[in-house]
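K.L.:
pasted the sequence and its predicted model underneath.
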Amino acid sequence: MFTGIIEDLGTISKAGKPGLEASTSLDGLKIGDSISINGACLTITKISSQSTSKYTFWADVSGETLKLTNLGELRSGSRVNLERSLKNDSRLGGHIVTGHIEGIGKIVSVKNDKNSKMFEFSYPKELNKFIVRKGSIAVDGISLTIADIKNSNSFTAAIIPHTLKNTTLNFKKPGDTINLETDIMAKYLEKSRQNQKETGKISFDLLKRTGFIR
């Protein structure tokens, strides 16, 4: 589990179907640890040290993950958002992020908005019921707040200078793809609503079982 607060901008050194190799300044990494790369939860399988402040790790990537994310677009030299998995005593600075990408969107536009930038992102229509104004969403692993919903398939989010400087959004442009994960709380609420609708149906069999009719 993650928070959507990016800890480091890593650099891809090798990219291919078996997995990804990236360099980072994050310490304390161990084989078997979960790590978020552009929002996708992967498992570290190899670690090597380049220097006292730089580490290189390898994470396997399945065909399913490549199909559901934009990780297949990464090349040597690509910058990526990195976040270590949440610890028991960690502060939840963003929102709960699972690292399970639900769809791929695109950057529609980037506009100046006073001291920040307003990004517009498109999203797959199947995510529409989880996209709500002022709700949380993870974009390439970054915890963002939805500022507005433009239509049935795009939303805007204001990106402050700190977030822009410390994430891959600083290098993104209109047309670039992004990994999307909607708020897990929205999914639980939707599931609860569906269950209530199903259990709330009154049928002939239900009335008979409960003794209202014979």
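P.N.:
Done, it's in. Residues are numbered from 1 along each chain as shown.
K.L.:
could you use CA atoms for every contact and neighbour count after this?
P.N.:
OK.
K.L.:
what ranges do the helices span in this protein?
P.N.:
Taking DSSP state H as the test, the helices found in the chain are 63-68, 161-165, 184-199, 204-209.
K.L.:
let's have those helices in a markdown table, adding distance to Ala22 and mean neighbour count.
P.N.:
What follows is the helices of the chain, written out as a markdown table (distance: least, C-alpha to C-alpha, whole Å; neighbours: other C-alpha atoms under 10 Å):
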| stretch | distance to Ala22 | mean neighbour count |
| --- | --- | --- |
| helix 63-68 | 16 | 14 |
| helix 161-165 | 19 | 13 |
| helix 184-199 | 28 | 12 |
| helix 204-209 | 58 | 11 |
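K.L.:
put this next to the first one:
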Amino acid sequence: MFTGIIQAEGAVQKIEPRQGDWRVTIHTGKLDMTDVAIGDSIAANGICLTAIEFGSDFYVADVSGETLSVTTAGDWQVGTPLNLEKALRLQDRLGGHLVSGHVDGVGTVKSIRQDARSWRYEIEAPIGLCKYIAAKGSICINGVSLTVNEVNGCVFGVNIVPHTLQETTIKHFKEGSKLNLEVDLLARYLERMLSAPQAEQTSKITPEFLAEHGFK
């Protein structure tokens, strides 16, 4: 799990195609790697990746064909900037919102405009994700936890303050940029709970069971 609070901006350092998927080396910039171990999760642009090798300023991860096909990872090149966040620990502050690192779909930047010292971005989500996005709810964009300002169909708006712009890859976004989107976990589970058929509940508490255990 992650929080959507970016800890460093890194970049793709090396890409090795391997029988239909990739092994990538990611330069970690200022990310503190002193407490990282093999098998730890480090999110890159909102994609949970497992470190199979690491050093003081890099980690190596395998990226599956599935991930390459359903996220922006398939468009990565050497030098592509990445938002990085290490997995959440139980004692950490939850400054953003709970993020799984499992991308739900790819959105597109529709417009960018300045609003005082901040910037307003309009982003179009895939039609299958629209129902999960609500005004004043949370959404994760390229690993960044953000609040949805407004929603119009499948287009939603977010406000980026100067600190977030400076410390993340959002400053590189342009109209037409493709972005990894992860909707709020609660919205997904609530939708599943409401739509799933109700399994028949068969109680194991019977008169015979009660009698057997001393209740007469």
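P.N.:
That came in fine, so what should we check first? Note that the coordinates shown come from a computational prediction; the quantities given were computed from them, not determined experimentally.
K.L.:
nearest to Leu127 of the first structure, of the helices of the first structure?
P.N.:
Leu127 of the first structure sits nearest to helix 184-199 of all these, at 10.0 Å, using C-alpha to C-alpha.
K.L.:
make a markdown table from the helices of the first structure and add distance to Cys41 of the first structure to it.
P.N.:
Formatted as a markdown table, the helices of the first structure follow (distance: least, C-alpha to C-alpha, whole Å):
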| stretch | distance to Cys41 of the first structure |
| --- | --- |
| helix 63-68 | 9 |
| helix 161-165 | 20 |
| helix 184-199 | 15 |
| helix 204-209 | 44 |
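K.L.:
Val144 of the second structure maps to what in the first structure?
P.N.:
Here Val144 of the second structure is matched to Ile142 in the first structure, going by TM-score structural alignment.
K.L.:
burial count for that match?
P.N.:
27 (other C-alpha atoms under 10 Å).
K.L.:
ok, Pro17 of the second structure next?
P.N.:
11.
K.L.:
that one touches Asp62, doesn't it?
P.N.:
No: judged on C-alpha atoms under 8 Å, Pro17 of the second structure makes no contact with Asp62 at a distance of 9.8 Å.
K.L.:
hey, what's in contact with both of the two?
P.N.:
Contact criterion C-alpha atoms under 8 Å, 6 or more residues apart in numbering; residues shared by Pro17 of the second structure and Asp62: Arg23.
K.L.:
and for Thr177 of the first structure, the neighbour number?
P.N.:
So Thr177 of the first structure, with other C-alpha under 10 Å, has 21 neighbours.
K.L.:
touching, it and Gly105? I think so.
P.N.:
Yes: counting by C-alpha under 8 Å, Thr177 of the first structure touches Gly105, with 5.6 Å between them.
K.L.:
before we move on, the earlier item: and of the helices of the first structure, who's closest to Asp89 of the first structure?
P.N.:
Between the helices of the first structure, helix 184-199 lies closest to Asp89 of the first structure; by C-alpha to C-alpha that is 20.8 Å.
K.L.:
what packs against that closest one?
P.N.:
If contacts are counted by 3 or more C-alpha pairs under 8 Å, 6 or more residues apart in numbering; DSSP states H and E, helix 184-199 of the first structure sits against no helix or strand.
K.L.:
got the contact list for it?
P.N.:
96-98, 130.
K.L.:
repeat that for 7 Å
P.N.:
Phe130 (C-alpha atoms under 7 Å, 6 or more residues apart in numbering).
K.L.:
tell me how far that helix is from the chain's mean position?
P.N.:
21 Å (C-alpha atoms, centre = their mean, to the nearest Å).
K.L.:
next: stretch 174-182 of the second structure.
P.N.:
The answer for stretch 174-182 of the second structure is 13 Å, by C-alpha atoms, centre = their mean.
K.L.:
show me which residues of that stretch are buried.
P.N.:
Within stretch 174-182 of the second structure, the residues that count as buried by 16 or more other C-alpha atoms under 10 Å are 178-182.
K.L.:
same check on stretch 99-116 of the first structure?
P.N.:
Result for stretch 99-116 of the first structure [16+ other C-alpha under 10 Å]: buried residues 99-108, 110.
K.L.:
make a markdown table from these and add distance to Leu66 of the first structure to it.
P.N.:
Converted to a markdown table, these look like this (distance: C-alpha to C-alpha, whole Å):
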| residue | distance to Leu66 of the first structure |
| --- | --- |
| Gly99 | 14 |
| His100 | 12 |
| Ile101 | 11 |
| Glu102 | 12 |
| Gly103 | 12 |
| Ile104 | 11 |
| Gly105 | 15 |
| Lys106 | 16 |
| Ile107 | 19 |
| Val108 | 22 |
| Val110 | 27 |
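K.L.:
so which of these sit within strands?
P.N.:
103-108, 110 (DSSP state E).
K.L.:
export the residues you listed to a markdown table and tack on distance to His162 of the first structure?
P.N.:
As requested, those are arranged in a markdown table below (distance: C-alpha to C-alpha, whole Å):
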| residue | distance to His162 of the first structure |
| --- | --- |
| Gly103 | 26 |
| Ile104 | 24 |
| Gly105 | 23 |
| Lys106 | 22 |
| Ile107 | 19 |
| Val108 | 21 |
| Val110 | 16 |
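K.L.:
fine by me, thanks again.
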